[in-house]
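1. Generate a structure from the sequence data that follows.
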Amino acid sequence: MYDSASDKPCVVLVPDGPNVIEHYDRLIELLTPHLRVVCFDMPGFGHSLPSPSYEHSLNQGAAAVLGVLDGLNIKSTTLAFSCANGFYALRAAQIAPDRILHLVLSQTPSLTAMHRWVDRIIPWPLKTPVVGQIVGWLFQKKAANKWYNVALPKATRAQPFQDKALNALNNGACFCLAGVVQGLCREHEESLSNVTTPITVIWGTKDRSHKPTDPNSLCKSVPHAEVVQFQDCGHFPDVEQPERYAEILLERIAKAVKNHHVQTDDPAI
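-> Next comes the predicted model:
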């Protein structure tokens, strides 16, 4: 976990596996002069090993997020999550809307669209309980390495991303793709339909894995979501174009904090 531990407004970042905290070095560097930046790995990814009872459900993921906020005494924050982690952010905002000022979600479609993505992209063994966990563990390095070749634009060098991921995996990190796939495939889109927190979706249009996915699909569940497209990015707009991403994030947080102060007259963030 990384925590800049300042008294500035807070943003919480979560890497989208096989990305790890080290992939966020540049984004963290850009944000820390302006924000309290917290970056941690969700259970099952990076060096956050999941407990045997952790099934990657929406409720468990949200509890993990809110547990970090409690442990770090963060009263309110913006969550800047990506892909599948965005669903855990949405559930956290449902559970504690007074604590989540804004959601900035990269490459997070609707749950229905995510289920279709799983059907297209994920090999069937990974979708099978127990078998998927075994296969995923045996081939996690190979899967991580190949993933970047599909997720990034053809013009983007995959090796810098691969090197950081493989270095983490070689040093004990985990990539529980089967677990998160199985966990979220048990969830239903309707369960995320009443989120009221302001939402910005940042979508990389050159993500070949999501080529058939509608970038606006999340708006079917949360119509107030604003979608911003990065035409030169793939699956990781936050780390592919950190300067542009940071600019949008800082603008959204400034607005969210201002609105929060107006509503509560409470300067504590």
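
2. C-alpha only now, for contacts and for neighbours.
-> Noted.

3. can you give me the strands in the stretch 151-269 of the chain?
-> Assigned by DSSP state E, counting those that start in this stretch, the strands in the stretch 151-269 of the chain fall at 174-175, 199-204, 226-230.

4. and those strands, which is most packed in?
-> strand 174-175 (a mean of 27; mean count of other C-alpha atoms under 10 Å).

5. tally of neighbours for residue 262?
-> Residues within reach of residue 262, counting by other C-alpha atoms under 10 Å, total 11.

6. With residue 237 instead?
-> Residue 237: 24 neighbours (other C-alpha under 10 Å).

7. what's near enough to touch it?
-> Applying C-alpha atoms under 8 Å, 6 or more residues apart in numbering, one finds that residue 237 lies in contact with 106-107, 202-204, 230, 245.

8. Would you mark the buried spots in stretch 23-31?
-> 23-24, 26-28, 30-31 (16 or more other C-alpha atoms under 10 Å).

9. about what we covered before: just put the strands of the stretch 151-269 of the chain in CSV and tack on distance to residue 140.
-> What follows is those, written out as CSV (distance: least, C-alpha to C-alpha, whole Å):
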stretch, distance to residue 140
strand 174-175, 6
strand 199-204, 24
strand 226-230, 29
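
10. Sequence B follows; please return its structure for comparison with A:
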Amino acid sequence: MSSNEAIPKITSRSVTVGKRQIFINELGQGYPLLMLHGGGAGASGLSNYSKNIEALAKHFRVLVADMPGYGKSTKGVNRDDPFGDLASAMLGLLDALDIKRAHVVGNSLGGACALRMALDAPKRVSALVLMGPGGINTTRSLPTPGLNQLLNYYSGEGPTLEKITRFIREYLVYDGSQVSDAMIEERFRSSIDPEVVAAPPLRRPKGLKAALRMDFTRDARLAQCQVPTLVLWGSADKVNRPSGGEALRKRMPNCDLYLFNKTGHWVQWERAAEFNAVTTGFLMNRVPA
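-> Have a look, this model is predicted:
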């Protein structure tokens, strides 16, 4: 599934948030659920959640955004505080949609954005589901091989089909044979958008201060965050270390942790049926009265 053609009832539009245009896809009715994609080259909301939108939209008003720097949204992210910039944009999106409070689901970079939203504006986030989120213990150990692949995509000879194929099939998922050539080619085309090449949205931190700000385990607010949180992590994740799940569980007072065996960085895609079931159950039980 590579576009909203496979989800015919979905509606899509751009929303003005400050000086940015944020592209969103919407399906379903009920309590709002904002879904935030990962930060891999060529990522977008629909490609990240193609196996989940319809299932979750049976219970929620599902809003799938292209975060700044990705898809059809305005390009460019503040390198001094990328997680904060993304979180501010997504909170601004909720404001623009007149949504006071929402559940937030985030994968990888989207998980980091979701968690930062909960720290910056806890009253706006009623529950979190985080899949292999970024920003956990990042200053306490060297980057993983998968994260290095991701961060080096635009360096050297620049983006190539070979580089993105290797990242997706060898590092993103446990079983690369499950990823179609068409999905990889679509991601590659998105990754070579001239605006993205000129200002890649995911880069190495700009200095020590930015690096420390991007490690949630160094943020004292984490231990005070009361937002109900479900962390889902593939035990074979080669991008963000699965040990990050236990780090969050220990620090956050209302955090549950599920580990998925023989699963990589893309839990919501690799284990879609189980993801849809556990996410629905967790979030349905946490809709505010």
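
11. Which one of the strands of the stretch 151-269 of the first structure lies nearest to residue 89 of the first structure?
-> strand 199-204 (10.4 Å; C-alpha to C-alpha).

12. ok, residues contacting that closest one?
-> 102-108, 215, 224-237.

13. Now do residue 229 of the first structure against residue 198 of the first structure, distance only.
-> Distance, residue 229 of the first structure to residue 198 of the first structure, using C-alpha to C-alpha, to the nearest Å: 17 Å.

14. Then residue 182 of the first structure?
-> Relative to residue 198 of the first structure, and taking C-alpha to C-alpha, residue 182 of the first structure is found at 28 Å.

15. Kindly provide the distance from residue 19 of the first structure to residue 11 of the first structure.
-> Distance of residue 19 of the first structure to residue 11 of the first structure, given as C-alpha to C-alpha: 18 Å.

16. actually residue 180 of the first structure, sorry about that
-> 23 Å.

17. These two - which one has more neighbours?
-> residue 11 (26 against 23).

18. How is the more buried one classified with respect to secondary structure?
-> On the three-state scheme (DSSP: H, G, I helix; E, B strand; the rest coil), residue 11 of the first structure is labelled strand.

19. Excluding sequence neighbours, find me the nearest residue to it.
-> residue 78 (4.7 Å; C-alpha to C-alpha, 6 or more residues apart in numbering).

20. Surely the one you found and residue 35 touch.
-> No: with contact defined as C-alpha atoms under 8 Å, residue 78 of the first structure does not count as touching residue 35 (10.4 Å).

21. Straight-line length of stretch 40-50 of the first structure, end to end?
-> 13 Å.

22. Name the residues that touch that stretch?
-> By C-alpha under 8 Å, 6+ apart, stretch 40-50 of the first structure touches 1-2, 12-15, 17-21, 54, 61, 64-65, 168-169, 172-176, 179.

23. where's it relative to the chain centroid, distance-wise?
-> 12 Å (C-alpha atoms, centre = their mean, to the nearest Å).

24. With stretch 147-163 of the second structure instead?
-> The answer for stretch 147-163 of the second structure is 19 Å, by C-alpha atoms, centre = their mean.

25. now do stretch 46-64 of the second structure
-> With C-alpha atoms, centre = their mean as the basis, stretch 46-64 of the second structure stands 13 Å off its chain's centre.

26. And for stretch 73-89 of the first structure?
-> 7 Å.

27. swap in stretch 196-216 of the first structure?
-> For stretch 196-216 of the first structure - counting by C-alpha atoms, centre = their mean - the centre lies 12 Å from the chain centre.

28. For it, measure first residue to last.
-> 17 Å.

29. Please apply the same query to stretch 162-174 of the second structure.
-> 18 Å.

30. Return the residues in contact with the aligned partner of residue 35 of the first structure in the second structure.
-> Here residue 35 of the first structure is matched to residue 60 in the second structure, going by TM-score structural alignment. Contact analysis of residue 60 of the second structure by C-alpha under 8 Å, 6+ apart lists 28-33.

31. Make a ChimeraX selection of whichever of those residues turn out to be buried.
-> Typed into ChimeraX, the line below selects the buried ones among the contacts of residue 60 of the second structure, using 16+ other C-alpha under 10 Å:
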select :28,31,32,33
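
32. will you turn the contacts of residue 60 of the second structure into TSV that also has distance to residue 241 of the second structure?
-> As requested, the contacts of residue 60 of the second structure are arranged in TSV below (distance: C-alpha to C-alpha, whole Å):
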residue	distance to residue 241 of the second structure
28	34
29	35
30	35
31	32
32	30
33	26
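
33. still on that earlier bit, report the separation between the residue nearest to residue 11 of the first structure and residue 173 of the first structure.
-> 26 Å.

34. Looking at the two now, which is surrounded by more residues?
-> residue 78 (26 against 19).

35. For the more buried one, which three-state class applies?
-> Residue 78 of the first structure is classified as strand under three-state DSSP.

36. Just give me the match in the second structure for it.
-> Match for residue 78 of the first structure (TM-score structural alignment): residue 103.

37. For the residue nearest in space to the middle of the second structure, list the residues it contacts.
-> The second structure has residue 110 as the residue nearest its centroid, 2.2 Å off, counting by C-alpha atoms, centre = their mean. Residue 110 of the second structure makes contacts with 35-39, 133-134, as judged by C-alpha under 8 Å, 6+ apart.

38. In strands, which of these appear?
-> 35-36 (DSSP state E).

39. for the stretch 1-150 of the first structure, what spans make up the strands?
-> Under DSSP E, counting those that start in this stretch, the stretch 1-150 of the first structure gives strands at 2-3, 10-13, 36-39, 45-46, 77-82, 100-106.

40. Which among those is found nearest to residue 135 of the first structure?
-> When these are compared by C-alpha to C-alpha, strand 45-46 sits nearest residue 135 of the first structure, at 16.0 Å.

41. right, and residue 231 of the first structure touches residue 240 too?
-> No: at 11.6 Å, residue 231 of the first structure does not count as touching residue 240 under the criterion of C-alpha under 8 Å.

42. neighbour-wise, which of those two wins?
-> residue 240 (22 against 12).

43. Next one: the more buried one relative to residue 155 of the first structure, how far apart?
-> 12 Å.

44. Many thanks, have a good one.
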